[in-house]
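Trainee: Curious how this folds, go ahead:
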Amino acid sequence: MSVASSEEPILHVKRLDLNGAIAAARELEGFPEAPLYVIDFGSLEWTEPFGLLFFARKLRKFADGRKPSRCRAINFQEHAYAAHMGFFQSFGLDFGKDPGEALGNTRYIPITSMRIDDLEREAASDYVDVRDTIEARCASLATVLTHSEGGALQHTLGYSLREIFRNVLEHSQADAIWYAAQYWPTKGLVELSILDEGVGIRQSLSRNPHLSIRNDEDALRYALLPGVSGAAFRGGPRQRRDEWANSGYGLFMTSQICARGGNFVICSGASGMLLENGVEKSLAVNIAGTALRLQIHVPELCALNEALEDLRKRGAAIAGELRHNANLTASMSSRMLSKDFARKE
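Mentor: Below you'll find the model as predicted:
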């Protein structure tokens, strides 16, 4: 066991779930300048995919921004799950498996870094479009998320995840897409978290001339509307040929599905948003890029399958309304989202 001196700023990491990771990152950002920072994992009692991805990203960013100061981790050796998932290696600590090294199964996917240049090389070697390569990965992720090999829900989430990953490829300017997943049988809950280190949603949407974006929270609301996140506007990029991706339905469908059968979290820049059962909660974060958390309660899967057609119709209705508005304001997007998240009984 390593011991830190009393003069070194020490961060005691207790939980790496959504709230715990955000709180730990905020505390880390508030540290004064020092030659050495200590990250103490001795009190760590719970981890989840989102917390692992988010906090590892924060540690990488913090270490790069505070050079030549050093960061030292202590009391991490007992955390076998985090080590197996590739958490420690993902922020530069030589302990446990590398990201993507663990094989994974139907109950978990380890922290995985899907590099954009690797995807492009794989697609070139297979003589296919890189988006087809992404589609195959997303079909597998949708299978883990829904715990099914087929069906309408798995199909729809596969399309939606494909668009989310394509948006990272085409608009974020990120070098890689990070993701991880976990299924907890005793809770009947499955989580898929995705993170990129790109320009963020606000900058990505800023090229759309019909949006008035004042801050990161505005950008999040726009991105969740169908027909906006895919930059489907006159003068924008040529629309793609598939069921959802050509209209920007990826974030809309995933957020709608998870908000009804679990919860959905999106964070970018200085803002985050949690959606669950028609309730919206704002989160104060600081992340360069974008992070998503999709949670679904497995017992809700049948009900979600039955709701898909209604969600598609409501998405089409909102997209149609958007096409009749020359300029979209944040207040308009809020009204559309709040109306759309109103759950039918």
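Trainee: Every contact and neighbour count from this point should use C-alpha atoms.
Mentor: OK.
Trainee: can you give me the helices in this protein?
Mentor: Per DSSP state H, the chain has helices spanning 18-29, 49-65, 80-85, 87-90, 116-126, 130-146, 152-167, 201-205, 216-223, 250-261, 301-323, 330-341. These are given in chain order.
Trainee: Next, the structure of the following sequence, for comparison with the previous one:
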Amino acid sequence: MLDVRGLCVEYGGDGGRVRAVDDVSFTLRRGEVLGIAGESGSGKSTLAYAITRLHKPPAEMSRGEIRYTSPDGTSVDVLSMADGELRAFRWEELSIVFQSAMHALNPIMRIGEQIEDVLAAHRPHMTRQERAARIVELLGVVGIPADRASAYPHELSGGMRQRAMIAIGLALDPEIIVMDEPTTALDVVIQRQIIEKIMELKDTLGFSVVFITHDLSLLIELSDTIAVMYGGRIVETAAADDFYRQPRHPYSRGLLASFPTLGGPKRELTGITGSPPDLRRMPSGCAFHPRCPVAFEDCSVRAPVLYDIGQPGRGATRAACLRYADAGPGPGAAGDDTEDSEDRFAMGEKQ
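Mentor: Purely as a prediction, here's the structure:
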């Protein structure tokens, strides 16, 4: 449904241009949940705004292609759409649920009025009574009582505000919903309710989801495919089960090692030393090599691409690590996944 190729997003400023999304490519299929993970500053939200073309200056999509294919097989380039085409495309075909519902919702408009705005703009043929019925229907779909349509955002709990945002995103039955950290700042009980509601709606309505978060435990549970971003680039893509059982990129392993498990033997949480890179002064070679416990000499001079690991094709794991390059020198090259290499990673030793 959505095919993104070589997408680059840059921010201009007095200090020069900063590339926040660098050569990102991925494919979203019908009914699929694509999870995008990474630390703060890795480019996740910038990517979400790029997909929906919500960037304003000084942001600029300097290169790449975003191609959307509708259910009838019609394919369009989102980046070449005129303003009128883009207005019709958003919410009809692709909608977004923003990170903070309290900031995304208009504080001086009632929840029902904000949903009605979407319907009035895109469904001018609907009568007022039909719009009112649709508002009640949408609120019911996300588990909000109909009488809360007259409430202002500040009169709703955090979970209900987030559900109201999802209701707005669903108003026109879009084919794709981009969710930018929709459960951030919610407690775990409400978070669970939101996730269960999203998955229930996806299975019922058949839309696809791009789910963006820094919480890998969420993505592993709800995603079909996971893409991990670091320094503006995708460094690993894999089926969710494969990613959980055997993450391939050292950064992915570090992220997973930062989460405690609910069962099994006790283990020490290792995490990742250091901080994400400054996009204004990116390291040479592999952007992760200053923090990588298994880096070798070439990592500081050669920039890896996404290498296919195992059998290429749909769902195959790809990792941007020189250990998987056919001609990659140094220990662990050419896809070596020995137990010794795993132990050295866990202990944080440099190869």
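Trainee: Now the TM-score, please.
Mentor: Comparison of the two superposed chains (TM-score structural alignment, normalised by the length of structure 1) gives a TM-score of 0.30, and 177 aligned residues with a CA RMSD of 6.9 Å.
Trainee: about what we covered before: let's have the helices of structure 1 in TSV, adding distance to Glu276 of structure 1 and mean neighbour count.
Mentor: As requested, the helices of structure 1 are exported to TSV (distance: least, CA to CA, whole Å; neighbours: other CA atoms under 10 Å):
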stretch	distance to Glu276 of structure 1	mean neighbour count
helix 18-29	14	18
helix 49-65	16	20
helix 80-85	27	20
helix 87-90	27	24
helix 116-126	32	14
helix 130-146	17	20
helix 152-167	17	22
helix 201-205	21	22
helix 216-223	15	23
helix 250-261	4	24
helix 301-323	14	15
helix 330-341	9	16
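Trainee: Please identify which of the ones you listed is closest to Ser193 of structure 1.
Mentor: helix 49-65 (5.2 Å; CA to CA).
Trainee: still on that earlier bit, ok, which of the helices of structure 1 comes nearest Ile10 of structure 1?
Mentor: With respect to Ile10 of structure 1, and counting by CA to CA, the nearest of the helices of structure 1 is helix 18-29 at 8.8 Å.
Trainee: list the helices and strands that closest one packs on?
Mentor: Other helices and strands packing on helix 18-29 of structure 1, by 3 or more CA pairs under 8 Å, 6 or more residues apart in numbering; DSSP states H and E, are strand 10-12, helix 49-65, strand 279-297.
Trainee: can we see that at 6 Å?
Mentor: Where contact means 3 or more CA pairs under 6 Å, 6 or more residues apart in numbering; DSSP states H and E, helix 18-29 of structure 1 is packed against helix 49-65.
Trainee: closest one to Tyr108 of structure 1 among the helices of structure 1?
Mentor: The minimum distance between Tyr108 of structure 1 and the helices of structure 1 falls on helix 130-146, with 7.8 Å, by CA to CA.
Trainee: packing partners for the closest one?
Mentor: In terms of contacts (3+ CA pairs under 6 Å, 6+ apart), helix 130-146 of structure 1 is packed against helix 116-126, helix 152-167.
Trainee: Okay, helices next: where are they in the stretch 1-150 of structure 2?
Mentor: 44-51, 83-89, 101-104, 111-122, 128-141 (DSSP state H, counting those that start in this stretch).
Trainee: so where do the strands sit in structure 2?
Mentor: Shown for structure 2, the strands assigned by DSSP state E span residues 2-11, 18-28, 33-37, 59-69, 75-77, 94-97, 176-180, 208-212, 225-230, 233-239, 307-309, 317-319.
Trainee: picking up where we left off before, tell me which of the helices of structure 1 sits nearest to Ala284 of structure 1.
Mentor: Set against Ala284 of structure 1 and scored by CA to CA, the helices of structure 1 come closest in helix 18-29, at 8.2 Å.
Trainee: Do I have it right that Ala181 of structure 1 meets Tyr108?
Mentor: Yes - taking contact to mean CA atoms under 6 Å, the distance of 5.2 Å between Ala181 of structure 1 and Tyr108 places them in contact.
Trainee: okay, these two: which has more neighbours?
Mentor: More neighbours surround Ala181 than the other of Ala181 of structure 1 and Tyr108, with 27 against 21 (other CA atoms under 10 Å).
Trainee: residues in contact with the residue nearest to the more buried one when sequence neighbours are not counted?
Mentor: When the adjacent residues along the chain are set aside, Ala181 of structure 1 lies closest to Leu192, with 4.3 Å between them (CA to CA, 6 or more residues apart in numbering). The neighbourhood of Leu192 of structure 1, defined by CA atoms under 6 Å, 6 or more residues apart in numbering, consists of Ala180, Ala181, Arg293, Leu294.
Trainee: how about the helices and strands packed on helix 130-146 of structure 1 in TSV, adding distance to Ala317 of structure 1?
Mentor: What follows is those, written out as TSV (distance: least, CA to CA, whole Å):
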stretch	distance to Ala317 of structure 1
helix 116-126	34
helix 152-167	18
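Trainee: Tell me which of those helices lies nearest to Ile74 of structure 1.
Mentor: Of all those, helix 116-126 sits nearest to Ile74 of structure 1, with 32.8 Å by CA to CA.
Trainee: helices and strands around that closest one, which ones?
Mentor: Secondary structure elements in contact with helix 116-126 of structure 1, counted by 3+ CA pairs under 6 Å, 6+ apart, are helix 130-146.
Trainee: Quick one: closest of the helices and strands packed on helix 130-146 of structure 1 to Gln203 of structure 1.
Mentor: helix 152-167 (12.8 Å).
Trainee: contact partners of the closest one?
Mentor: When contacts are taken as CA under 6 Å, 6+ apart, the neighbours of helix 152-167 of structure 1 outside the stretch itself are Glu135, Cys138, Ala139, Ala142, Ala245, Gly250, Asn305.
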